[in-house]
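> Just a sequence and a predicted model for now, questions to come.
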Amino acid sequence: MGRAPAVAVAYMFWILNYRLNEACHLLLSKRPCFPKLEAIKNATADILTGISKGTVTLTWQGSNCSTVEVSGLDIGWGQRIPLTYDKEKGVWSLKRELADGRYEYKYVVDGEWKRNENEALTSPNGDGHVNNYIEVYGKGSNKEERELRTRLTSEKCDLTEEERLMIRDFLEQYGE
C-alpha cells in the first residue's frame, strides 16, 4: 500500500478533525497497515512552523574499530551513512544538516548495531529497541515554535481548530 495509509490518516487528522491516534486506530481496525505517524507529526509541525534547519554533529569515541556508520536519522533504518575518523582526536564524526524535528538513530560499528550511552536515549519502543535520538532546532526557530513542534510531535498530539484552519489554508494554496 505504500504511503496510502499515512495519507488517509493525515487527511483524517488535518481535515476530518480526528485526533491522530484515533485516526490511526480506526484505519487499523479496517485494514492491517503501518502508517508512519512520526512522519505525519513532523509534516504537521513543518506546515505550522515552517522548515528551518540545523547542523548536528554525531560522534563515536574509539580507535578500536574499522568502520562506523549511522542509520535512522532522516535516511531511514535501511540506509547507512559512514562517519569519518579523526586520528588526532581518536573520534569518528558526522556533520549533517537536518530539518527541525526529533530523529532516532543507531550506530553500526564494524557491522554491529550499537547505541551511544553518552548521547540521549529513547525509552524502549514497541519492539523493545532503545535508540539514540537528537532534537534539532534550526537558527530560525524561536521558543514558541519549539514548544509547538514539541507538542505536535508528542505521543498524544492534537490540533486546535485554528491550527486545522491554517493547515487547510496551506493545502488550498498548493492545491491549485
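Cool, the structure landed.
> When you work out contacts or count neighbours from here on, use the C-alpha atoms and nothing else.
OK.
> Work out the gap between the helix or strand where residue 144 lies and the centre of the chain.
In the assignment (DSSP states H and E), residue 144 maps to helix 143-152. Chain-centre distance of helix 143-152: 14 Å, with CA atoms, centre = their mean, to the nearest Å.
> May I see the buried residues of it?
145-146, 149-152 (16 or more other CA atoms under 10 Å).
> nearest residue to residue 141 other than its sequence neighbours?
Sequence neighbours aside, residue 52 is the residue nearest to residue 141 in space, at 6.7 Å (criterion: CA to CA, 6 or more residues apart in numbering).
> right, and that neighbour touches residue 100 too?
Yes. Taking CA atoms under 8 Å as the definition, residue 52 is a contact partner of residue 100 at 5.8 Å.
> Tell me the one of the buried residues of helix 143-152 nearest residue 129?
Distance ranking of the buried residues of helix 143-152 against residue 129, using CA to CA, places residue 150 first at 22.1 Å.
> Kindly provide the distance from the closest one to residue 10.
Counting by CA to CA, to the nearest Å, the separation of residue 150 from residue 10 is 18 Å.
> repeat for residue 16
9 Å.
> Who has more neighbours out of those two?
residue 10 (25 against 12; other CA atoms under 10 Å).
> wait, the more buried one sits on residue 40?
Yes. Using CA under 8 Å, residue 10 is in contact with residue 40, at 6.2 Å.
> can you give me the helices for this structure?
With helices called from DSSP state H, the chain shows them at 4-14, 20-30, 37-49, 143-152, 161-174.
> Let me have those in JSON lines, extended by distance to residue 95.
Output for those, formatted as JSON lines (distance: least, CA to CA, whole Å):
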{"stretch": "helix 4-14", "distance to residue 95": "30"}
{"stretch": "helix 20-30", "distance to residue 95": "33"}
{"stretch": "helix 37-49", "distance to residue 95": "22"}
{"stretch": "helix 143-152", "distance to residue 95": "22"}
{"stretch": "helix 161-174", "distance to residue 95": "32"}
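> Please compare the first structure with the one that follows:
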Amino acid sequence: APAVALTYMFWVQGYKLNEAFNLLMSKRSCFPKLDAIKSATADILTGLKKKPVTLTWSGDNCSTVEISGLDIGWGQRIPLEFDEERGLWTLNRELPEGHYEYKYIVDGVWTCNEYEPITSPNKDGHVNNYVKVLGDNADSISAAVRMMAGDAPIFLEDL
C-alpha cells in the first residue's frame, strides 16, 4: 500500500517523487521501491512494447530451478521448465523495454548464472544477473530515459 500512496502522490497530486517519498516516510516507516514506480510510469506513458526474452540454466543435476526479480520482484518466483532434449532449464517471458535484475534459485539456493551478465555489487554487496531489453523506437526509449533520470512528474504533454 505505501507504493500505491506514493504513486498517487507522484502521478495525481504532482509531487516530485523524492518529496512524496520523504513526506510518506515522515508519517510511516516503509520501503516502497522508487525505481519500480519510475519504471511503471515510463511504461505507461511511453507505451513501451514487450519483447521476448529467454533465460536458461544449464544442467540436469538439479530438481528445481526458479527465477526471482525480473518484473515480478524479489518476493516472487517463476519456475523454469526443463527441456530434456537440450539439458536446459528455460523461461520464456515477454518484458517491456528496460533493465531487469534477477537471480536463479536452484534447489532452493540463490545463485547467479556465470554465463549471463552480472551486476556490480549493490550497497548490500549482492550481485545479480541482469538483462537489458532494447526497443525499436528511439523516441520511446529517450522519453523513458528522461523519466527514469529525474524525480519530477512527467505528463503526456511533456513527451
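Looks like it arrived, so ask away. A quick note: this is a predicted structure, and the numbers were derived from the prediction, not measured.
> Any chance you could compute the TM-score here?
The TM-score (TM-score structural alignment, normalised by the length of structure 2) is 0.80; 158 aligned residues with a CA RMSD of 2.6 Å.
> circling back: give me the common contacts of residue 52 and residue 100 of structure 1.
Counting by CA atoms under 8 Å, 6 or more residues apart in numbering, the contacts common to residue 52 of structure 1 and residue 100 are 137-138.
> Between the two, point out the one with more neighbours.
Using other CA under 10 Å as the criterion, residue 52 of structure 1 and residue 100 rank with residue 100 on top: 25 against 16.
> Can you tell me what that one aligns to in structure 2?
Residue 100 of structure 1 maps onto residue 97 in structure 2 when the alignment is built from TM-score structural alignment.
> For its match, give me its contacts.
Going by CA under 8 Å, 6+ apart, residue 97 of structure 2 touches 48-51, 132-135, 141.
> Which of these are retained in structure 1?
Retained in structure 1 by both residues aligned by TM-score structural alignment, their matches' CA atoms under 8 Å are the following of the contacts of residue 97 of structure 2: 48-51, 132-135.
> Now intersect those residues with the strands, please.
50-51, 132-133 (DSSP state E).
> Widest-spaced pair of those?
Checking those with CA to CA, the most distant pair is 50 and 132, at 12.0 Å.
> How about the match of residue 100 of structure 1, nearest residue that isn't a chain neighbour?
residue 133 (4.7 Å).
> Per the alignment, name the residue of structure 1 opposite the one you found.
Using TM-score structural alignment, the partner of residue 133 of structure 2 in structure 1 is residue 136.
> What about the aligned partner of residue 84 of structure 2 in structure 1, how many residues nearby?
Residue 84 of structure 2 maps onto residue 87 of structure 1 when the alignment is built from TM-score structural alignment. The number of residues packed near residue 87 of structure 1 is 10, by other CA under 10 Å.
> repeat for the one 5 residues further on
For residue 92 of structure 1, the tally of surrounding residues (other CA under 10 Å) stands at 21.
> If I follow the layout properly, it ends up in contact with residue 64?
No. Taking contacts as CA under 8 Å, residue 92 of structure 1 lies outside contact range of residue 64: 11.0 Å.
> what's the distance between residue 60 of structure 2 and residue 77 of structure 2?
Taking CA to CA as the measure, residue 60 of structure 2 falls 20 Å from residue 77 of structure 2.
> would you list the ones in strands among the kept ones among the contacts of residue 97 of structure 2 in CSV and tack on distance to residue 115 of structure 2 and neighbour count?
Output for those, formatted as CSV (distance: CA to CA, whole Å; neighbours: other CA atoms under 10 Å):
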residue, distance to residue 115 of structure 2, neighbour count
50, 24, 16
51, 21, 14
132, 15, 14
133, 17, 17
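> Next up, the contacts around residue 153 of structure 1.
38, 41-42, 45.
> cool, and residue 41 of structure 2?
Residue 41 of structure 2 neighbours (CA under 8 Å, 6+ apart): residue 147.
> quick one: what's aligned to it in structure 1?
By TM-score structural alignment, residue 41 of structure 2 lines up with residue 44.
> go on, residue 63 of structure 2?
Checking TM-score structural alignment: residue 63 of structure 2 goes with residue 66.
> Would you agree that match is in contact with residue 110?
Yes. With contact defined as CA under 8 Å, residue 66 of structure 1 reaches residue 110; the gap is 6.2 Å.
> More neighbours: which of those two?
For the pair residue 66 of structure 1 and residue 110, the greater number of neighbours falls to residue 110 (13 against 10), based on other CA under 10 Å.
> What lines up with the more buried one in structure 2?
Using TM-score structural alignment, residue 110 of structure 1 lines up with residue 107 in structure 2.
> Leaving out chain neighbours, which residue sits closest to its match?
residue 64 (5.1 Å).
> Cheers, nothing more for now.
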